[in-house]
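In: have a look; sequence and predicted model below, questions after that.
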Amino acid sequence: MTATVTPIRRAATPSLDPIMQLVAADMNQVNGVILARMQSDVPLIPELAGHLIAGGGKRMRPMLTLACAKLLDYHGTRHHKLAATVEFIHTATLLHDDVVDQSGLRRGRRTANMIWGNAASVLVGDFLFSRSFELMVEDGSLRVLKILSNASAVIAEGEVNQLTAQRRIETSEERYLDIITAKTAVLFAAACRIAAVVAERDAAIEEALDQYGRYLGVAFQLVDDVIDYESDGATMGKDAGDDFRDGKVTLPVILAYARAGEEDRTFLREAIEGLRNDDEDLARATAILHATGALSDTAERARHYGRRAIDALAAFPNGQAKSALIEAVEFAVSRAF
């Protein structure tokens, strides 16, 4: 991508406050649905699910559903259950991801798999997926069911694609963008798109909101790629360098490997293959990513996709909802700075 994309920055630090304030009343309804539907006669299920759901996440995906409904001036209530559906899908994937990645921290807290074990985490994730499909069916729209069920399938495909690319330094940039589009951006896109369905808008509006969410999701993940090398556990809410130690070939690694000298390329290959993964190795890898411009260029790509997300909203009228959605993009991108 071009390196001349205009940075998305305001004089003040962007935040999620505008979108949170915009949807606060609706989120109370969504939280009620989440709390009610995560209950079970099996005590471990609400205990484990509640650990993650109450773990301090911003619930950005369901907020996007609600904010897009506001953008379309929708006054019904269908989006409450559907926003909860989106959050259940997301939470289920997090439970499964932490098992696959053997993660120890999420949002600054011990992961469910570290507390209750892998089997319990996988099974409760399955429970939440099942609850999400119950909510989709209750909505009664085959269009909504198609969008969210397809998103669930694509997310799983993305996770498998990432797993098969793990520790493969030759992973191409194109394949990596396919992976993050599937495992991250598709749920952002679906969360936005279903608002157009419940508001009974046409295909062009559906597509515009899909593009907004999709590009925002890609930008969000690219910033996460940078943060893994640039931040610390306290800031990120997960262990610093997790991607590095797990052998995940993210965009900064792909760019650095293509640009580095032979000695550094050998080091990066050994690191991704799991032969060099202590703290000193992480520091050296980070230095290489800085020296090759891989981190700054990944942040620039995030700005590029953020700009595309904002451009997707061009046809919508100005107002509080549009402004909040734009600032949500600016917030997502500014986390890298």
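Out: Cool, the structure landed. Since the structure is predicted, the reported quantities are computational estimates derived from the model, not experimental observations. Numbers count the residues shown, from 1 in each chain.
In: for the rest of this, base every contact and every neighbour count on C-alpha atoms.
Out: OK.
In: now for residue 247: which residues touch it?
Out: The neighbourhood of residue 247, defined by CA atoms under 8 Å, 6 or more residues apart in numbering, consists of 166-168, 271-274.
In: how about a cut-off of 7 Å?
Out: Contact analysis of residue 247 by CA atoms under 7 Å, 6 or more residues apart in numbering lists 166-167, 272-274.
In: report the longest helix in this protein, please.
Out: Longest helix in the chain by number of residues (criterion: DSSP state H): helix 203-230.
In: helices or strands up against that helix?
Out: helix 186-198, helix 294-311, helix 320-334 (3 or more CA pairs under 7 Å, 6 or more residues apart in numbering; DSSP states H and E).
In: any idea of the angle that helix forms with helix 320-334?
Out: 30 degrees (axes from the mean of the first three to the mean of the last three CA atoms, to 10 degrees).
In: what about residue 76, neighbour count?
Out: Residue 76: 10 surrounding residues under other CA atoms under 10 Å.
In: what about it, which SS state?
Out: Counting by DSSP: H, G, I helix; E, B strand; the rest coil, the backbone at residue 76 sits in coil.
In: and it, how far is that from residue 60?
Out: 21 Å (CA to CA, to the nearest Å).
In: please, which helix or strand holds residue 103?
Out: Under DSSP states H and E, no helix or strand contains residue 103.
In: if I pick the residue nearest to it when sequence neighbours are not counted, what's in contact with it?
Out: Spatial nearest neighbour of residue 103, excluding adjacent residues (CA to CA, 6 or more residues apart in numbering): residue 111 at 6.8 Å. Residue 111 makes contacts with 103-105, as judged by CA under 7 Å, 6+ apart.
In: check residue 124 too.
Out: Counting by CA under 7 Å, 6+ apart, residue 124 touches 45, 49.
In: did I read that right, it in a helix?
Out: Yes: counting by three-state DSSP, residue 124 is found in a helix.
In: distance of it relative to residue 330?
Out: For residue 124, the distance to residue 330 (CA to CA) stands at 34 Å.
In: for residue 147, same thing?
Out: 26 Å.
In: give me the contact list for the following helix or strand past the longest helix of the chain.
Out: Downstream of helix 203-230, the next assigned helix or strand under DSSP H and E is helix 233-236. Here helix 233-236 makes contact (CA under 7 Å, 6+ apart) with 107-108, 239-240.
In: could you dump the residues you listed to TSV with distance to residue 64, secondary structure and neighbour count?
Out: As requested, those are exported to TSV (distance: CA to CA, whole Å; DSSP: H, G, I helix; E, B strand; the rest coil; neighbours: other CA atoms under 10 Å):
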residue	distance to residue 64	secondary structure	neighbour count
107	20	coil	17
108	24	coil	16
239	27	coil	20
240	28	coil	21
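In: structure B:
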Amino acid sequence: MALLLACARLIGYSGPRSPSLAAALEFIHTATLLHDDVVDRSALRRGQPTANTIWGNRRAVAVGDFLLGRAFEMLVDDGSLDVVNAISRASMVLSAGEVSQLASHRQIETTEETYFRIISAKTAALFEVSCQIAGYLPGGNKATAVKFKRFGRSLGIAFQLTDDVIDYVSTSARMGKDAGDDFRDGKVTLPVIIAFARGSPADRRFWEDAMQGNKVSDTDFAHALKLLEDTGAIRDTLARAYNHGRVAKSHLSSFGNSRAKSALSMAVDFAVSRCF
């Protein structure tokens, strides 16, 4: 992944191991997307039909499994036990995050604590390990790996917070997904959690019905968006995304200025501004 390559360049490494590790991580990432689309019954990803829509669930899952197997074969060939341990742990965290997300589906009483635990496992874990393992390459050390890990975690959280806002404020033409997909699927994201907590009794009943799948029309979605705006849920979710972005950049402060550092900083800026 690009983050791994940029982190590797930040410590002065440009050898063959970083592209190979990046490819292995991309295989893992693609596998999780294939599996997620089956679990979520998604028909579109980035505006294109999903693999399960075209070839069916069984083939999509089988290809995902193959990619996972090939990825770990490449990691074994790399020969770093630190890298294998980091990615193995991240894979377990990702799986646990998927289970937690399924358990919270349509649960309007989901707390912010639970929400952040889920996105830390589902999204931040992959960002985290992608950056972390660059620290184990020549030119890095365990202290560097920790800095990269913390950078990736904060970046991943910022990315997911922005993604949750995108579902309400962006367009399918811009983002390759229909606005309101999460709303209609009953995903209790941070904007919903905030709006539900701050809403009137009538507003809270609306959210309860919506998350149970009883409010799925365009009119319902427009009302949901108004409630999010009136309660400041969109504004405050983005504020938290920007804060996590600032934290991410702070973990790069000990590194000297370079093109790689600028690229990582730009990645943070993109993560928190891509819905506009």
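Out: That came through fine. None of these values were measured; they are calculated from a predicted model.
In: of the helices and strands packed on helix 203-230 of the first structure, give the one that comes closest to residue 174 of the first structure.
Out: helix 294-311 (13.3 Å; CA to CA).
In: residue range for stretch 257-272 of the first structure in the second structure?
Out: Counting by TM-score structural alignment, stretch 257-272 of the first structure lines up with residues 196-211 of the second structure.
In: how near is the aligned residue in the second structure for residue 206 of the first structure to residue 17 of the second structure?
Out: Here residue 206 of the first structure is matched to residue 145 in the second structure, going by TM-score structural alignment. Going from residue 145 of the second structure to residue 17 of the second structure by CA to CA gives 16 Å.
In: more neighbours, the two?
Out: The neighbour count for residue 145 of the second structure versus residue 17, taken as other CA under 10 Å, is higher for residue 145 (21 against 17).
In: just give the closest residue to the more buried one, not the sequence neighbours.
Out: For residue 145 of the second structure, the closest residue by CA to CA, 6+ apart turns out to be residue 135, at 4.0 Å.
In: what sits against the one you found?
Out: Contacts of residue 135 of the second structure by CA under 7 Å, 6+ apart are 141-142, 144-145, 148.
In: just give me the match in the first structure for it.
Out: Here residue 135 of the second structure is matched to residue 196 in the first structure, going by TM-score structural alignment.
In: OK, contacts around the residue lying closest to residue 46 of the second structure once chain neighbours are set aside?
Out: Of all residues not flanking residue 46 of the second structure in the chain, residue 176 sits nearest, at 3.9 Å (CA to CA, 6+ apart). Taking CA under 7 Å, 6+ apart as the criterion, residue 176 of the second structure is in contact with 45-47.
In: what's the counterpart of residue 176 of the second structure in the first structure?
Out: Counting by TM-score structural alignment, residue 176 of the second structure corresponds to residue 237 in the first structure.
In: now swap in residue 270 of the second structure and tell me
Out: Residue 270 of the second structure maps onto residue 331 of the first structure when the alignment is built from TM-score structural alignment.
In: and residue 73 of the second structure, by the same measure?
Out: Checking TM-score structural alignment: residue 73 of the second structure goes with residue 134.
In: and if you look at residue 47 of the second structure?
Out: Under the alignment by TM-score structural alignment, residue 47 of the second structure pairs with residue 108 in the first structure.
In: equivalent analysis for residue 186 of the second structure, please.
Out: Correspondence of residue 186 of the second structure to the first structure, assessed by TM-score structural alignment: residue 247.
In: how much space separates its match from residue 287 of the first structure?
Out: From residue 247 of the first structure to residue 287 of the first structure the distance is 17 Å (CA to CA).
In: for residue 97 of the first structure, same thing?
Out: According to CA to CA, residue 97 of the first structure and residue 287 of the first structure sit 28 Å apart.
In: and what about residue 221 of the second structure, helix, strand or coil?
Out: Residue 221 of the second structure carries the three-state label helix when classified by three-state DSSP.
In: quick one: map it onto the first structure.
Out: That one, residue 221 of the second structure, aligns with residue 282 by TM-score structural alignment.
In: how many neighbours does the residue in the second structure that residue 320 of the first structure lines up against have?
Out: Counting by TM-score structural alignment, residue 320 of the first structure corresponds to residue 259 in the second structure. Using other CA under 10 Å, the number of residues around residue 259 of the second structure comes to 12.
In: what residue of the second structure takes the place of residue 32 of the first structure?
Out: Aligned partner of residue 32 of the first structure by TM-score structural alignment: none.
In: and residue 32 of the first structure, that one's in a helix?
Out: Yes: counting by three-state DSSP, one finds residue 32 of the first structure located in a helix.
In: what is the neighbour count of it?
Out: 14.
In: likewise the one 3 residues further on?
Out: Using other CA under 10 Å, residue 35 of the first structure is surrounded by 15 other residues.
In: what's the answer for the one 10 residues further on, then?
Out: Using other CA under 10 Å, residue 45 of the first structure is surrounded by 20 other residues.
In: next: residue 13 of the second structure.
Out: Neighbour tally, residue 13 of the second structure, other CA under 10 Å: 19.
In: about what we covered before: residue 147 and residue 330 of the first structure: which has the busier surroundings?
Out: Between residue 147 of the first structure and residue 330, counted using other CA under 10 Å, residue 330 has the larger neighbour count: 25 against 19.
In: ok, the more buried one to residue 211 of the first structure distance?
Out: Residue 330 of the first structure is 16 Å from residue 211 of the first structure, where distance means CA to CA.
In: for residue 30 of the first structure, same thing?
Out: Taken as CA to CA, the span from residue 30 of the first structure to residue 211 of the first structure is 24 Å.
In: and what of residue 222 of the first structure?
Out: From residue 222 of the first structure over to residue 211 of the first structure the distance is 17 Å, taken as CA to CA.
In: so residue 257 of the first structure touches residue 265, yeah?
Out: Yes: taking contacts as CA atoms under 7 Å, residue 257 of the first structure lies within contact range of residue 265: 5.5 Å.
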